[in-house]
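Novice: please find the sequence and the predicted model below.
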Amino acid sequence: MLPSQLSSGDVIADRRADYAKMLAEGGEPASAGELMEQALELVPHWAAGWFTLATYREKAGDAPGAIAALNEVLALDAGDVFGARLKLAVLGAVAVPDRPPSLYVERLFDDYADRFETSLVGKLGYSVPGKLAALIAGTADISTHFQLAVDLGCGTGLFGPEIRGRVDRLEGFDLSKGMLAKAAEKGVYDHLGQADLSLEPLLSGVFDAGLAPGRADLITAADVLMYLGDLHGVMAITRMLAADNAVFAFSVEDAEHPEGYVLRHSLRFAHSEAYVREVLADHGFAVQDLARSIIRMDAGKPVHGILFITRKSA
């Protein structure tokens, strides 16, 4: 749920927060911020309230005030479930982190699971699963059928139906239990498991599930890597999962920048082609094909992405 929907535990503070939300929705973020300040005088340890106040202050053009509120969030919430450090990075107050907090990503997608497909596909024109599957099928000199496919960050399982007919066994892993429940409803995965894209949690989740290293001949990550900055960790996982000559197919948001990666105001990362190629080479993967495409809309604007088909060297 959104931070503004998390109760403070105080009826009066919650009522003021509700009024503040109405003001913000009516285009008065500065007034909304003042009401949130009054609410927080009653409940100064309300992390969600401080995060909401930061949002109102930022919309009102008060960046220093937003930064101060976000620092209060971090002081109260060591696990950073609200992604306050990401917001601080966007505002230029801290260095850009290598990845978002796992608790933030898990909560974000658990809340989003029920409306994910309606919103992403229906409203935002999300198209990566079909485009990535087509690129796999159309890339020369790679297999058209796979024994074992591992779908990293499978979400609600949108990619599963696109590839199911070309794999003997399909496994999906995601951090969000809510997303995994939706993926299970599709009935296309042979196994689904909860796992993180940070190195140790994912290795524990995947290998405890019975998937030995070096068994997968197809690994996919559709619209997942934008929730990571530094890609070396996930590439180490991919290398360990992949058999010799295995295919790794994935998408990134295009940084449209000559090198490195950037954190955008959406709190997603975008990567340059040069950076991705460098990381792939470091882990023994070669690019077989790539395509640039609009992968979805965001706030009425197209989000440009790069789809990669790569292969692990023998």
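Specialist: It's in.
Novice: use CA for all of it now, contacts and neighbours both
Specialist: Will do.
Novice: show me where the stretch 151-300 of the chain has strands.
Specialist: Ranges of strands within the stretch 151-300 of the chain are 167-174, 191-194, 216-221, 242-253, 261-263, 269-271, 285-298, based on DSSP state E, counting those that start in this stretch.
Novice: now those strands as JSON lines including mean neighbour count?
Specialist: Formatted as JSON lines, those follow (neighbours: other C-alpha atoms under 10 Å):
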{"stretch": "strand 167-174", "mean neighbour count": "21"}
{"stretch": "strand 191-194", "mean neighbour count": "18"}
{"stretch": "strand 216-221", "mean neighbour count": "24"}
{"stretch": "strand 242-253", "mean neighbour count": "24"}
{"stretch": "strand 261-263", "mean neighbour count": "23"}
{"stretch": "strand 269-271", "mean neighbour count": "26"}
{"stretch": "strand 285-298", "mean neighbour count": "18"}
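Novice: dropping in the other structure now:
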Amino acid sequence: MHPTQFSSGDVIADRRADYARMLAENGEHEAAVELMEQALELVPDWPAGLLRLADYAEKAGLTAKAVPALRRLLDLDPEDLFGAQLKLALLGAEEVPDQPPSRYVEALFDDYAERFDTALVEKLDYSVPQKLARLIVEQADRDFGLAVDLGCGTGLFGAEIRDRVRRLEGFDLSANMLMKAEEKGHYDLLAKADLSLDPATSGLFEAELESGRADLVSAADVLMYLGDLANAFALAAMVAKPEALFAFSVEDAGEGDGFILAPSLRYAHTEQHVRQRLEENGFELVELTRTTIRMDGGKPVSGILFLASRMA
């Protein structure tokens, strides 16, 4: 839950919500649902309270109570800061959206930025930056004039590739992640950008990302926060020179030709979906490798690393 609107503004409602949280932490989710319903009788339009009710109800197997709470939350917050649409899709109450809400992703990583490196690298054994950089060097042992790092986050991939590029530019949706990347000093330019938007119509990238100038485009561990990859790959194609490399990772959805929304609220993509979007945007596959990209809940998360080349 994002750190916003934790308090309902009503002391009694807050107290009941606190008791509900303690019950939920002890696994008593049905009792937690009852207390959250009592709290919401006092403040029916409390977004964080509705989110808690939906969460406890889902864990209690009470889908019929979770769905109305999430729908009400979405009505109150059309920008969907809390990702209610994604949660409804997981419950089977909505179609899986092609893209997650931008405000949800932005708030998620703004909140996560301060502890991102420690949580991901030290606790989850995150290895995509090193593995992706190694794949690039193995297939193209040369230096690059300009590398554009899409969804650069705190700059973990930038640190791995910096000594191979003369100029490194990073773009991310989260201002807090960009601040952490700037502290590391690897990037020549950092700017805010939303990879989910259509680059041909948004105008968002016109100032920073001029067409056809990058020798290397990367998207390390960011595409799982996008569903359909059409817009992201169109952006990569727009900024890449002919014969430029495009290196990226996805979570592996297994067989099929599309993408799925996982319980983690991240997307996983099939190899076929990636191949199709690469071809549509003028990329030729150079290499792919399947690997474990991180741990999650003590279990390995399977991913695919791709290296493609922009066709002349």
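Specialist: Happy to help now that I have it. The structure presented is a predicted model; accordingly, all values stated were derived computationally and were not measured.
Novice: returning to that earlier point: figure out which of the strands of the stretch 151-300 of structure 1 is closest to D18 of structure 1.
Specialist: strand 285-298 (26.5 Å; C-alpha to C-alpha).
Novice: so which bit of structure 2 is the closest one matched to?
Specialist: Mapping strand 285-298 of structure 1 onto structure 2 (TM-score structural alignment) gives residues 283-296.
Novice: mean deviation, that stretch versus structure 1?
Specialist: With mean C-alpha distance after the TM-score superposition for structure 1, stretch 283-296 of structure 2 departs from structure 1 by a mean of 0.6 Å once superposed.
Novice: quick one: distance of that stretch to the chain centre.
Specialist: 17 Å (C-alpha atoms, centre = their mean, to the nearest Å).
Novice: which residues touch it?
Specialist: Residues outside stretch 283-296 of structure 2 that contact it (C-alpha atoms under 8 Å, 6 or more residues apart in numbering): 120, 124-128, 139, 237, 251, 275, 278, 300-311.
Novice: for ChimeraX, write the select line for the buried members of those.
Specialist: Applying 16 or more other C-alpha atoms under 10 Å to these, the buried members can be selected in ChimeraX as follows:
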select :124,125,126,127,128,237,251,275,278,301,302,303,304,305,306,307,308,309,310,311
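Novice: among the contacts of stretch 283-296 of structure 2, which are in strands?
Specialist: E251, P300, V301, S302, G303, I304, L305, F306, L307, A308, S309, R310 (DSSP state E).
Novice: please pull up the equivalent of the first one in structure 1.
Specialist: To tie it back to what came earlier, the one meant is E251 of structure 2. Checking with TM-score structural alignment, E251 of structure 2 has E253 as its match.
Novice: can you pull out the helices in the stretch 1-150 of structure 1?
Specialist: 11-25, 29-42, 47-59, 63-76, 84-90, 102-112, 116-117, 128-138 (DSSP state H, counting those that start in this stretch).
Novice: just the buried residues of the second one, please?
Specialist: Read that as helix 29-42 of structure 1. Those would be P29, A30, S31, A32, G33, E34, L35, M36, E37, Q38, A39, L40, for helix 29-42 of structure 1 by 16+ other C-alpha under 10 Å.
Novice: elements contacting it?
Specialist: helix 11-25, helix 47-59 (3 or more C-alpha pairs under 8 Å, 6 or more residues apart in numbering; DSSP states H and E).
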